[in-house]
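Enquirer: coordinates only, sequence not included:
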């Protein structure tokens, strides 16, 4: 059985919007600005995580965003991401942009539930925050890996959206990346 793992970067106040500053959000660009030299350790952790995963699960816009940035790259991390199976949840019937991708048609909750039954190992979710909100709401997330960047933005799209009920989590690991980043790992209770 597959394990859905949300892996993401957030500000101290939970903002995930426009980390690279390319979306035009007035507070964007916080990833590089506040990651600094700690991004070397972050890259090692993210590479190891990808190397141990079986698939990626993405929303349509995230598929497009990652495809434009990763298809031309090479190296251990890029080669793994480009070659691994990707599953794209989309209500818009478009062809996926990233290599080795399949569009999940139909109800996203039932499609992701089936995917968890078909794949053994970790299924990573990068970005795709509308999808993340739905996965959390429907109790499909098995683990959250959150890298916290040392900045409070005060505005922007947050990792967590509204839910119909509480979603208790258990902290299962903490790790410092460099001098200023913290990786927190949670699992639902």
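Expert: Alright, I've got the coordinates. Every value quoted in this text rests on a predicted model; they were computed, and no experiment measured them.
Enquirer: contacts, neighbours, all on C-alpha from now
Expert: Fine.
Enquirer: ok, and the residue lying closest to residue 51 once chain neighbours are set aside, which helix or strand is that part of?
Expert: With CA to CA, 6 or more residues apart in numbering as the criterion, residue 51 has its nearest non-adjacent residue at 6.4 Å, and that residue is residue 80. Per DSSP states H and E, residue 80 falls inside helix 76-83.
Enquirer: What is the burial count for the residue nearest to residue 51?
Expert: 18 (other CA atoms under 10 Å).
Enquirer: another one to put next to it:
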């Protein structure tokens, strides 16, 4: 994203949410401010279990991008205007959680005693593995902490597949990513949520 950016910081908005009723605040906030409130209050807490994680405290909005798009780096998250204005909050949460999951992936790998950098397979690059893992972590953390949002997302897998698109050199296709998530969901039929997550994470990590 290299277009016009609207840069917003989350601290002031989060503070205003604490000093006013939720209903009053929602009436006063712009869409961009509501989006940052969602990020601060709904998405960032999903990652509380990961210690010493550098969660970005700045949101940069690409005012010229009307697609549903986002990217995270250490220090900020850049999102499209299309994502900010999307009326589906569950999709917004998933997209933001996916981006933060990229930052938390190696922390999670350490928790599973998977050492070093994410390995590249002969058929699946490390870039594509990173996308599969971020999808998985987002779904798992949402299911664990926000079950109502998780239930909504499960009903929107076809829509998610469309949003994720055809894929490219660094991103698997939407159909491949949803197929990967379905393997995690089916894994919970015979085991716990945590075990299914661990099994799927390890499988993706070691893909050829």
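Expert: That came in fine, so what should we check first? Note that this is a predicted model, so its numbers are computed, not measured.
Enquirer: TM between them?
Expert: The TM-score (TM-score structural alignment, normalised by the length of structure 1) is 0.30; 91 aligned residues with a CA RMSD of 5.1 Å.
Enquirer: Would you mind pulling up the elements that the helix holding residue 80 of structure 1 packs against?
Expert: helix 39-51, helix 60-70 (3 or more CA pairs under 8 Å, 6 or more residues apart in numbering; DSSP states H and E).
Enquirer: contact partners of the longest one?
Expert: Spelled out, it's helix 39-51 of structure 1. 32, 76, 77, 80, 81, 124, 177, 178 (CA atoms under 8 Å, 6 or more residues apart in numbering).
Enquirer: so it versus helix 76-83, what angle?
Expert: 40 degrees (axes from the mean of the first three to the mean of the last three CA atoms, to 10 degrees).
Enquirer: For helix 39-51 of structure 1, buried residues please.
Expert: 39, 42, 47, 50, 51 (16 or more other CA atoms under 10 Å).
Enquirer: Distance check, the last one against residue 5 of structure 1.
Expert: Read it as residue 51 of structure 1. Separation of residue 51 of structure 1 from residue 5 of structure 1 (CA to CA, to the nearest Å): 14 Å.
Enquirer: Check residue 60 of structure 1 too.
Expert: On the measure of CA to CA, residue 60 of structure 1 and residue 5 of structure 1 end up 18 Å apart.
Enquirer: Next SSE downstream of the lengthiest helix in structure 2?
Expert: The longest helix of structure 2 (DSSP state H) is helix 89-111. The helix or strand immediately downstream of helix 89-111 of structure 2 is helix 126-145, counting by DSSP H and E.
Enquirer: list the buried ones in that following helix?
Expert: For helix 126-145 of structure 2, using 16+ other CA under 10 Å, the buried residues are 126, 128-143.
Enquirer: same question, stretch 109-127 of structure 1
Expert: Buried-residue list, stretch 109-127 of structure 1, by 16+ other CA under 10 Å: 109, 112, 113, 115, 116, 122, 123, 124, 125, 126, 127.
Enquirer: Let's see which of these end up in strands.
Expert: Applying DSSP state E to the buried residues of stretch 109-127 of structure 1, the entries found in strands are 122, 123, 124, 125.
Enquirer: hmm, back to that, and the buried residues of stretch 109-127 of structure 1 as JSON lines, adding distance to residue 173 of structure 1?
Expert: Shown next, in JSON lines, are these (distance: CA to CA, whole Å):
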{"residue": "109", "distance to residue 173 of structure 1": "28"}
{"residue": "112", "distance to residue 173 of structure 1": "26"}
{"residue": "113", "distance to residue 173 of structure 1": "26"}
{"residue": "115", "distance to residue 173 of structure 1": "26"}
{"residue": "116", "distance to residue 173 of structure 1": "23"}
{"residue": "122", "distance to residue 173 of structure 1": "17"}
{"residue": "123", "distance to residue 173 of structure 1": "19"}
{"residue": "124", "distance to residue 173 of structure 1": "18"}
{"residue": "125", "distance to residue 173 of structure 1": "19"}
{"residue": "126", "distance to residue 173 of structure 1": "20"}
{"residue": "127", "distance to residue 173 of structure 1": "21"}
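Enquirer: buried residues in stretch 91-111 of structure 2?
Expert: For stretch 91-111 of structure 2, by 16+ other CA under 10 Å, it's 91-109.
Enquirer: hey, where'd the helices end up in structure 2?
Expert: Taking DSSP H to define them, one finds helices in structure 2 at 10-19, 22-28, 31-38, 81-85, 89-111, 126-145, 147-154, 157-164, 174-187, 193-205.
Enquirer: Can you list the neighbours in contact with the third one?
Expert: Spelled out, that is helix 31-38 of structure 2. 10, 13, 14, 17, 26, 59, 84, 85, 93.
Enquirer: Buried ones among those residues?
Expert: Here, 16+ other CA under 10 Å leaves 10, 13, 14, 17, 59, 84, 85, 93 buried among the contacts of helix 31-38 of structure 2.
Enquirer: Report the contact partners of the nearest residue to residue 142 of structure 2 once chain neighbours are set aside.
Expert: Excluding the flanking residues, the one nearest residue 142 of structure 2 by CA to CA, 6+ apart is residue 150, at 5.8 Å. The contact partners of residue 150 of structure 2, by CA under 8 Å, 6+ apart, come to 90, 139, 142, 143.
Enquirer: Nice, that's everything, thank you.
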